[in-house]
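In: with the sequence up front, the predicted model follows.
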Amino acid sequence: MTLIPNQRHLFDIPDDVAYLNVATMGPLPLAASEAGQRGVARKLRPWTIPDTDFFEDTKKLRPLLAQLIGADETGIAFVPSVSYGLATAARNLPLAKGQKILLLADQFPSNVYTWREQARATGAVIETVSVTGNVSLSDALIDAITPDIGLVACPHVRWTDGARIDLAAVGARCREVGAALVLDLTQSCGAMVCDVAAVRPDFVVAAGYKWLLGPYATGFLYAAPHRREGTPLEQNWITREGASDFSRLIDYTDAYAPGAERYDMGERSNFALLPALHASVQQILDWGVANIEATLAHQNRTLAIALEKRGLATGPESGRGAHYLGALLPETAPADLTARLKAENIYVSKRGNRLRITPHLFTTQTDIARFLAALDRHLG
């Protein structure tokens, strides 16, 4: 692994802006913005768009998305949101009455509402895992996976505090008890290494607008090989066998294109968003996810020490995502702390009683120094 030098020159971030909030929304690289603008310009003259363009962007992007998680490209589908991908997973994971769906406390709402609805529809029961004592969230989750668990839905990193889940161990335990595993990698994909061959989940979903540095309303779904013959949410034309031959679209067929493509959303051929996402994902792969993780770990290690000295505990590095800091705020912290920081062009977020600090490769030492100095003023 190689530590990556600062990459601010690839982004449109002014020198006086300290943007430490990728967990809310990652900025587009300049190259992605330019690719998106070129893409949307095609719609100015639609007569210049060949039929093949409905297929080329997805054809080029699908293997790149697979590479992010060590998957095969036939397992990748295009979705506009995590909720869409999770709804697809829910439709294709049968549960029996009384079986349990295992969730984490404080899990992101999209990964709660989907399973509440599934529980109502099937008679399954939601069980929520919380941490007590010195047990890690990861160990608590693994201990809760018992034979009556039908499905485990979890992230790699919890969005509120950065708590890290040992996905390989969770996957192994799920297989032992026969439970399905659904992962939401939105807060980790592009910043942490995840190998689906080691974890062996049933479904994976990730939104593209955070750590993938892509546009809003982009994302992908991964379906394991034994989950690729299921029922999609939509019955659209472009996922059907032979759809590229426009002259024969009225030769209706029940046959789908191979692999997880059947789960692709309708109007997947977005001429503006897909080129931008492609450029962002290509940049991440050029940097290397392992290198990104190592660089952000090195950067955040120093920042965590500085926060700890100020009484803001971030927890042990082994228990959190290396790219993620959730600093526990004192009770005396002003309620409008993030607004005060924003007024100084310093951008972080607050989740519960934690200050969520998520820098990236564009973050400079000057950004960090300004942030810490502002904390001293507002918390002192």
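Out: Happy to help now that I have it.

In: from here on, contacts and neighbour counts on C-alpha atoms
Out: Noted.

In: which residue would you name as the spatial centre of the chain?
Out: Among the residues of the chain, residue 186 comes closest to the average C-alpha position under C-alpha atoms, centre = their mean, at 1.1 Å.

In: give me the neighbour count for the nearest residue to residue 172 once chain neighbours are set aside.
Out: Excluding the flanking residues, the one nearest residue 172 by C-alpha to C-alpha, 6 or more residues apart in numbering is residue 199, at 7.2 Å. Residue 199 has 18 neighbours, counted by other C-alpha atoms under 10 Å.

In: take this one as well and set it beside the first:
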Amino acid sequence: MRPEEFRALFPALRSTVWLDTPGAPPGPQPVVDTLRDALDAWSGGGFDWLEWDNAVAEARTLFARLIGVDPATVSAVGSLGEAAATVAASIPRCRVVVPAQEFRSNLFPWTAGHDVVAVPPRHGITRLEDLIDALDEDTGLLAVSEVTSREGQRLDLPALRAATDRVGARLFVNVTQSLGALSFDWAAVRPDYLAVHGYKWLLCPRGAAWLVTRPNLVGELRPLVPGWRSTGPPYGYFAGSLRLAPDAGRCDASPAWLSWMGARAALRLMLSLDARLVERHCLALATQLIERAQDIGLRHPNDGGLSQIVVLQMDEADTAAARLRHGGIRATTLGDRVRFGFHYFNNQEDVDAVVRLLSR
């Protein structure tokens, strides 16, 4: 699918320059149609709740295909925080290294029962070398986001994998701010755990998330809230003893049906795209904005890896964001900076619109 064809699936883009996907994207028409049909069936009583429930298994299979893993290693959960908390509760108490500026859903869960070492930023930036230096033989796990939400920096995951291997630590990777816009090379990273909430770059409704666990570690997983889905299919509903499923489905949350039906539709859409083409498209637009913003005197406070998220530092960032919104451009203010994100539906005209307004 070409970018212009993909763009045509988003009605909101007819009137808005949407650069706020790091917060949340507009709804693609195929996903919205799926949800609308489900609501109509619910309202009219024509729905089949067993079919709705099956959306979880189908979405799991689609997600596994997207990331290149065995569906048996994938848990269907409700959020990134739930994924991190599941791992935190499943592993023995250990020293966990995490960036101090990490998004809280990948920070706070580790504080429950573990000794957290929060690596401070230097000059406002999380430094790859500082994360590596913080690792030692007492470290049990390193938890990072591939793309940092506040800075838009893409961390070198293969380098972090090599560093954790040297000290015998595990690697937990959050790809919520990257998967769907940036391609992911599972063989190069080999994470012990990978988690993503689908409501950003994967275009899912909020409430559908996944945790992938290396096959040799699946047996350690323990559900945060054991329930009827913990035993795996065929599911039972009454009485009996708790015998956890042999695969990662043992940590499935009881599903929010509408979220998972929307996720299934969104993943079908994402699988129609070439991930490498999507990444090249998004990074090209990000590079253009950085270069043109610097030409008009704005600072890009990130000297790390380039991602599809661009953060520009400016005086009166709140005022700038308000002017952008008044001009039909959606972005997010983060203190003294404004954050922009490029998906496959964005184009050159979006960059031109931002530069024109910021130039004023």
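Out: Cool, the structure landed. Just so you know, these numbers come straight off a predicted model, no measurement behind them.

In: TM-score of the superposed pair?
Out: With the length set by TM-score structural alignment, normalised by the length of structure 2, the two chains reach a TM-score of 0.91; 359 aligned residues with a C-alpha RMSD of 2.5 Å.

In: touching, the residue nearest to residue 172 of structure 1 and residue 173? I think so.
Out: No - using C-alpha atoms under 8 Å, residue 199 of structure 1 makes no contact with residue 173, being 10.2 Å away.

In: all strands for the stretch 51-200 of structure 2, in order.
Out: For the stretch 51-200 of structure 2, the strands defined by DSSP state E, counting those that start in this stretch cover 74-77, 95-99, 115-119, 139-145, 170-174, 193-197.

In: cool, the stretch 201-350 of structure 2 as well?
Out: Counting by DSSP E, counting those that start in this stretch, the strands of the stretch 201-350 of structure 2 are 209-213, 309-313, 329-330, 332-334, 337-341.

In: so the shortest one matches what in structure 1?
Out: Put plainly, it is strand 329-330 of structure 2. Counting by TM-score structural alignment, strand 329-330 of structure 2 falls onto residues 346-347 of structure 1.

In: how much does the matching stretch stray from structure 2?
Out: Superposed on structure 2, stretch 346-347 of structure 1 shows a mean distance to its aligned partners of 1.0 Å (mean C-alpha distance after the TM-score superposition for structure 1).

In: pull the residues that contact that stretch.
Out: Stretch 346-347 of structure 1 is contacted from outside by 17-21, 338, 341, 370-371, using C-alpha atoms under 8 Å, 6 or more residues apart in numbering.

In: longest single helix anywhere in structure 2?
Out: Longest helix in structure 2, counting residues (DSSP state H): helix 275-295.

In: just want the angle from it to strand 337-341.
Out: Relative orientation of helix 275-295 of structure 2 and strand 337-341, computed by axes from the mean of the first three to the mean of the last three C-alpha atoms, to 10 degrees: 150 degrees.

In: what are the buried residues along helix 275-295 of structure 2?
Out: 275, 277-287, 289-290, 292-293 (16 or more other C-alpha atoms under 10 Å).

In: measure the mean distance from it to structure 1 post-superposition.
Out: For helix 275-295 of structure 2, the mean deviation from structure 1 after alignment is 1.4 Å (mean C-alpha distance after the TM-score superposition for structure 1).

In: would you check the span in structure 1 matched by that helix?
Out: Counting by TM-score structural alignment, helix 275-295 of structure 2 sits on residues 289-309 of structure 1.

In: centre of the chain versus stretch 197-214 of structure 2, how much separation?
Out: 6 Å (C-alpha atoms, centre = their mean, to the nearest Å).

In: any idea how far apart the tips of it sit?
Out: End-to-end distance for stretch 197-214 of structure 2: 18 Å, by C-alpha to C-alpha, to the nearest Å.

In: give me the contact list for that stretch.
Out: Under the criterion C-alpha under 8 Å, 6+ apart, residues 21-28, 31, 73-80, 83, 176-181, 191-196, 248, 256, 259-260, 262-263, 266-267, 270, 343 lie in contact with stretch 197-214 of structure 2.

In: now with 6 Å, please.
Out: 21, 24, 73-80, 83, 176, 180, 192-196, 259-260, 262-263, 266 (C-alpha atoms under 6 Å, 6 or more residues apart in numbering).

In: so stretch 80-95 of structure 1 matches what in structure 2?
Out: Under the alignment (TM-score structural alignment), stretch 80-95 of structure 1 falls on residues 78-93 in structure 2.

In: need the contact list for the aligned partner of residue 60 of structure 2 in structure 1.
Out: Applying TM-score structural alignment, one finds that residue 60 of structure 2 aligns to residue 62 in structure 1. Residue 62 of structure 1 makes contact with residue 73, according to C-alpha under 6 Å, 6+ apart.

In: please report how far residue 62 of structure 1 lies from residue 378 of structure 1.
Out: 46 Å.

In: how many residues are close by the equivalent of residue 359 of structure 1 over in structure 2?
Out: When structure 2 is aligned by TM-score structural alignment, the residue opposite residue 359 of structure 1 is residue 342. Using other C-alpha under 10 Å, residue 342 of structure 2 has 28 neighbouring residues.

In: same check, this time on residue 123 of structure 2
Out: Considering only other C-alpha under 10 Å, residue 123 of structure 2 is surrounded by 9 other residues.

In: what about the helices in the stretch 51-200 of structure 2?
Out: For the stretch 51-200 of structure 2, the helices defined by DSSP state H, counting those that start in this stretch occupy 80-90, 128-134, 157-167, 186-189.

In: give me the contact list for the first one.
Out: Looking back up the chat, that one is helix 80-90 of structure 2. Identification of contacts with helix 80-90 of structure 2 by C-alpha under 6 Å, 6+ apart yields 105, 109-110, 196-197, 211, 221-222, 224.

In: what's the average distance of it to structure 1?
Out: Superposed on structure 1, helix 80-90 of structure 2 shows a mean distance of 0.8 Å to its aligned residues (mean C-alpha distance after the TM-score superposition for structure 1).

In: between that helix and strand 209-213, how big is the angle?
Out: Going by the same axes, to 10 degrees, helix 80-90 of structure 2 makes 30 degrees with strand 209-213.

In: same question for the third one.
Out: Using the same axes, to 10 degrees, the interaxial angle of helix 157-167 of structure 2 with respect to strand 209-213 works out to 40 degrees.

In: give me the stretch of structure 1 that helix 157-167 of structure 2 matches.
Out: Aligning helix 157-167 of structure 2 against structure 1 (TM-score structural alignment) gives residues 167-177.
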